[in-house]
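below are the sequence and a predicted model for it; my questions follow.
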Amino acid sequence: MPDRLSWAEIRRLALHHRKALILANLVAVLATLCSVPIPLLLPLLVDEVLLGDGDTALQFMDRFLPASWESALGYIGLMLCMTLLLRALALVFNVLQARLFARLSKDIVYRIRIRIRLIERLKRIALAEYESLGGGTVATHLVTDLETIDKFIGETLSRFLVALLSIVGTAAILVWMHWQLALLILLFNPLVIYATVQLGKRVKHLKKLENDSTSRFTQALTETLDAIQEVRAGNRQGFFLGRLGLRAREVRDYAVASQWKTDASNRASGLLFQFGIDVFRAAAMLTVLFSDLSIGQMLAVFSYLWFMIGPVEQLLSLQYAFYAAGGALGRINQLLARADEPQYAGSRDPFAGQATVAIDVRGLQFAYQDEPVLEGLDLSIAAGEKVAVVGASGGGKSTLVQLLLGLYQPQAGQIRFGGVPLEDIGLNTVRDNVAVVLQHPALFNDTVRANLTMGRERDDERCWRALEIAQLAETIRQLPNGLDSVVGRSGVRLSGGQRQRLAVARMVLADPKVVILDEATSALDAATEYALHQGLNRFLEGRTTLIIAHRLSAVKQADRVLVFDGGRIAEEGDHQQLIAEGGLYARLYGHLQH
């Protein structure tokens, strides 16, 4: 079954913080105990201080006041000080509780993002899924959607707890003061909440549309920025940025619809609550006329009606946050449901104890959807042999590289290293021992050293030796910080040829047992390429090497040349033999550079 992230699992993650949860709940109770009595204090003085009806509260306050302060001014002043103190304490407890919930929510999101689900999941998702998703979509899941869940867990739930306790506490006091009037109030609140939930269901899908449009905009923005150099060079920034503008307009339109309709729903529910307050006011005044409810108690009831607005609105807004978080959870689960890369057991290691190994391909078939690329390919490369593969673009050369590394899976056929099927070796073992240098290598916005080592432990001496082989050492020495110089995003501070040579040095530093060079020197001038081949020949001696090339200078480094045509090997021999066969050479290699 595919991984899924559910509210039950989020709850399980939250229970890892039992102590923090218990403490947050206790703090919420203290905040409620401080805030709930506040509306009751000053209004009750109306009966005893202003109307002279009873003296229970006055006798209690006399214990804390000197005789000279036992007056209306002193009583009101003391009650005011108590009110301000309680408000201050409620604020402190609310802030502390919000802090505890913030820590809890951030750790839950961290566990989802890093330790539990998403980052681990990214390790296993098949390359084809990445190609269809795009980096912008994945980034949206890892950032925007998780922020939505984070906000729901941290901000909303912390307020929810205090709001719920405040309503319960208020209900208890109202029941104590006058149970008939309290019953009317408490019965009306569920009706308001129910009506608001129904309104919320009508607008929840709008938030999903807004988030989906934001994801599409992020994807388009990422793709445009990644290709900005080529876009500007072709003077096509108007088209691509215009297309980006259309995506932004779509985000705006959905956001406008979502925001105003959600706001209208909130205002409608607020209007219902205001209607209720008006009804309660009238009911309270009638109760004073026809029961023992005092004027001070009536004012206290009015105060609690206003006091309840905030907690009730927070409870009502919880549904919108829940809908948004539920939509984010659904999109994250779509990422988790993506197809896995095959996980082979890796029971045999043909590379262990060997300087290099042979490569054997039998009956290999692969197609992109309905377009066949390789059809029954048979290929054998002896251990230590250098083989060049040439042919027209789109002939399946680079696809073969992807298949050898297990990045794509063939529809039929088998790949063996050292006589052992790839499935028995395991992808991790293959990739630890087989290194590839691509025509357009990926470089990170980091130092030269970081781009060389790729997280491996390598000392500076080995780094410089690899750079010497790649004919890049002198260039790096001239940089301001040498190995610690930052190459920029995608290596923008290096030329195309320097990026390729840095990738070659990275391969050398990995010290693989099998090497694949896929147009690895296409951006080099003739002199630099010649020097690089001289350095590489010494390094590659005795290592099985597959060279994908369109340049005769690269083909000359091979012991044997294979001609790809129609997804199969049409011809093979050494480069001199192929040159001698002029007709075949002209048909297949007329585009090669001499």
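Arrived safely, thanks for sending. Residues are numbered from 1 along each chain as shown.

contacts and neighbour counts: CA atoms only from here.
Noted.

show me which residues of stretch 350-370 are buried.
Counting neighbours by 16 or more other CA atoms under 10 Å, one finds that the buried residues in stretch 350-370 are Pro350, Phe351, Thr356, Val357, Ala358, Ile359, Asp360, Val361, Gly363, Leu364, Gln365, Phe366.

nearest to His141 among those residues?
Looking at these and their distance to His141, the nearest is Phe366, at 31.1 Å (CA to CA).

show me what contacts the closest one?
Neighbouring residues of Phe366 by CA atoms under 8 Å, 6 or more residues apart in numbering: Pro372, Val373, Leu374, Glu375, Gln409, Pro410, Gln411, Ala412.

please, which helix or strand holds it?
Of the helices and strands defined by DSSP states H and E, Phe366 is found in strand 359-368.

what of Gly276?
helix 237-290.

and the strand holding Phe366, how far out from the chain middle?
Remark: strand 359-368 is offset 35 Å from the chain centroid, using CA atoms, centre = their mean, to the nearest Å.

take a look at this one as well, against the first:
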Amino acid sequence: MFTPFDENQPQTYNENDTRGKLVVAEERESGRVSQEVFLAYFNAVGGWTTVLTIMAIQCLWQGLQVASDLWLSAWTSTGATLTTDEFQAHAQLNISVYSALAIGSSVMVVIRVLAVSSAGICASKKMFDDMTKALLGAHMQFFDTNPVGRILNRFSGDVSTVDSRLPNNFGTFLSNLFVLVFAFGTTIFVIKALGLVLLPLLWVYYQIGSIYVQPARELERLYKITSSPLIAHISESIDGTVVVRSFGDQQIRRFERRLQSKVNQNMQALIGLEVAMLWFSFRIQLISAFMLLATTMSLVYMRSYLSAGLVGLVFQYALQITGQLELTVQMWTMLETAMVAPERVAEYTNVTQEAPRVVSGVVPGSWPHNGAIKFDNVSFRYKPNDPLVLKEVSFEVKSGEKIGIVGRTGAGKSSLTMALFRINEIASGAVEIAGVNAATVGVKTLRESMAIIPQNPILFKGTLRAYLDPFDAYTDAQLWEALEKVKMTGRVSQEEKKLESTIEENGENYSVGERQMLCMARALLRNCRIVVMDEATAAIDHETDQNLQSVIRTEFASSTVLTIAHRLDTVLDADRIMVFDQGRLAQCDAPAKLIAQGSGIFFDLCQEGGYLDKILATATQA
């Protein structure tokens, strides 16, 4: 529920207020991309074997290209010294050799493209898999402090760069570099004095490239970082459209202003990157023009010593050098800026991991054999420097007990679940399940031993069968039996494909109550010794609530059930009630005994909700 915005009331929201802020600012590297990132990408493409193979292909390709040009130059030069008959007599040989060299060069181009593409795909797949694996095992604090838009940006923008842009830049850079080296070498070989001009110009090229690459790299990083909050804002606005509209035009305009601000920040970085590229291109073209002028003057000066074929060849390569120098520096800059993507992917690959998922030898496969729970002086916080949300909590729950957990908002009810499932590690104390310290058990083993029915069940897109039985551990009869117990057979039978029917994104084709029942059916299939209901009935109608309570009483009769209550009537028949207040266990006893005290937090809550008469009537009947 929400309260629509009243324009007559003062606005209490302050966009600049950062107190209690959970999401942290995205980290941004500075300076050159570290050698570790280059080394990681180098290993991802296949290491020395792949890189040396690609370079050998590049050398062979460019060698064949230069050889064909030299052969053509020599062939055309013989026209001035041979008679027509002699020239025609050698034509077949010249054509055959030139064709073979040209075809060989073309074949090597195809092989080069395939080799670079294959290496890029290999690197992309490995880096994507490593990042996905790391995030699936990441500590929950990571997801609390990093919004979904930021994570999506890594999996979309950065992975897209690693998929396509980076291999393309890498292949183009190598291609331009080898063309430049062979063209430069051929030109210097023909006109050695030209090296006195070209070599200093190479140094000037290098200096300009060094000046350009630094701001270009930082602007690329800034562009990617400003993309994350933009994506997050759009995603959150779409999800909360109904709520935003309900609060009136003022809130809509506020969201529009925030969107415009984030778009402007993102575009500032992009425009800055384009301006830097224009600055670089203008200066490089000026130097290229000077280099071409020096080459032309050298050819004119040595025209009496060179054949027409060699003059044409050198002039062609001089044109290549001027163009390739600019392209090579540009591609190196683009390559280094593109390396920001694997740098950001590597950052998520190295996130802090949860405790080991499975620890062998600690508990048997049938653990837990009962549903006993013990909290021994447990303190809990969400982040290392945050205040404690559970403070020295101690209690014991016998196997099969039905416990209601109540308290006002922020009392620590849901934090108890977080500590029990080791979503975050406890600050001090110990949690025991069936006599075993939960901290010694792998988190996967621990969480599989319990079932939880949250207030808002998450249903992934897929089939109903895949949701109920993701590991194909149960028969169709068992699935239908579980659906029958939660009174969902009628709803599922209406679907054309029954168990193979499709669940839409977030379970949109099911109501909240139906999602609760499907979640309950899944818990029934697992037959867990411990079941936690985290305010599971807060958002469902009375009829669904009654069905849910009936299933709990009958199907989980032998299981330990912890019910975090939003409505007190759902826990009035519990064996005991735990009352939390400001992170401490304030009261713990049977409902009737707590009411009999005539005061206390639970008494006040029942009095406010009008439940006193019902509890007293239940106690009288007992």
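That came in fine, so what should we check first? Source: prediction; values computed, not measured.

returning to that earlier point: mind checking what helix or strand follows the strand holding Phe366 of the first structure in sequence?
Immediately after strand 359-368 of the first structure, counting by DSSP H and E, sits strand 371-381.

residues making contact with that following strand?
Applying CA under 8 Å, 6+ apart, the external contacts of strand 371-381 of the first structure come out as 358-367, 387, 394-396, 399, 413, 544, 566-569.

mean shift between it and the second structure?
Mean deviation of strand 371-381 of the first structure relative to the second structure after superposition (mean CA distance after the TM-score superposition for the first structure): 1.6 Å.

now the contacts of Phe366 of the first structure in TSV, with neighbour count and distance to Gly419 of the first structure?
Shown next, in TSV, are those (neighbours: other CA atoms under 10 Å; distance: CA to CA, whole Å):
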residue	neighbour count	distance to Gly419 of the first structure
Pro372	14	27
Val373	21	25
Leu374	27	21
Glu375	19	22
Gln409	19	19
Pro410	20	18
Gln411	13	20
Ala412	14	18
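
now, among those, which is nearest to Ala473 of the first structure?
Gln409 (37.8 Å).

quick one: secondary structure of the aligned partner of the closest one in the second structure?
Aligning on TM-score structural alignment places Gln409 of the first structure opposite Glu425 in the second structure. Following DSSP: H, G, I helix; E, B strand; the rest coil, Glu425 of the second structure is assigned to coil.

who's in contact with Glu425 of the second structure?
Contacts of Glu425 of the second structure by CA under 8 Å, 6+ apart are Phe380, Ala419.

not counting its neighbours along the chain, what's nearest Ser553 of the first structure?
His594 (7.1 Å; CA to CA, 6 or more residues apart in numbering).

swap in Phe302 of the first structure?
Here the residue nearest Phe302 of the first structure, using CA to CA, 6+ apart, is Arg281, at 6.9 Å.

distance of the one you found from Arg267 of the first structure?
Distance of Arg281 of the first structure to Arg267 of the first structure, given as CA to CA, to the nearest Å: 21 Å.

higher neighbour count, the two?
Neighbour tally, Arg281 of the first structure and Arg267, criterion other CA atoms under 10 Å: the higher count belongs to Arg281, 16 against 13.

coming back round to it: now the angle from the strand holding Phe366 of the first structure to strand 371-381?
Angle of strand 359-368 of the first structure versus strand 371-381, following axes from the mean of the first three to the mean of the last three CA atoms, to 10 degrees, is 180 degrees.

return the residues in contact with the spatially most central residue of the first structure.
By CA atoms, centre = their mean, the first structure has its centre lying nearest to Leu142, at 0.7 Å. When the contact criterion is CA under 8 Å, 6+ apart, the partners of Leu142 of the first structure are Arg113, Leu118.

three-state assignment of it?
Under three-state DSSP, Leu142 of the first structure comes out as helix.

residue in the second structure matching it?
Looks like Leu142 of the first structure aligns to Phe155 there (TM-score structural alignment).

ok, now how distant is its match from Ile103 of the second structure?
With CA to CA as the criterion, Phe155 of the second structure and Ile103 of the second structure are 41 Å apart.

now Val162 of the second structure
32 Å.

repeat for Met334 of the second structure
Distance from Met334 of the second structure to Ile103 of the second structure, by CA to CA: 31 Å.

compare those two and say which one has the larger neighbour count.
Met334 (21 against 15).

mean shift of the helix or strand harbouring the more buried one relative to the first structure?
Under the criterion of DSSP H and E, Met334 of the second structure resides in helix 308-338. Relative to the matching residues in the first structure, helix 308-338 of the second structure has an average distance of 2.5 Å after the fit, by mean CA distance after the TM-score superposition for the first structure.

got the buried residues for that helix?
308-311, 313-315, 317-338.

elements contacting it?
The contact analysis (3 or more CA pairs under 8 Å, 6 or more residues apart in numbering; DSSP states H and E) places helix 308-338 of the second structure against helix 47-77, helix 166-190, helix 195-239, helix 249-301.

figure out how far that helix is from the centre of its chain.
39 Å.
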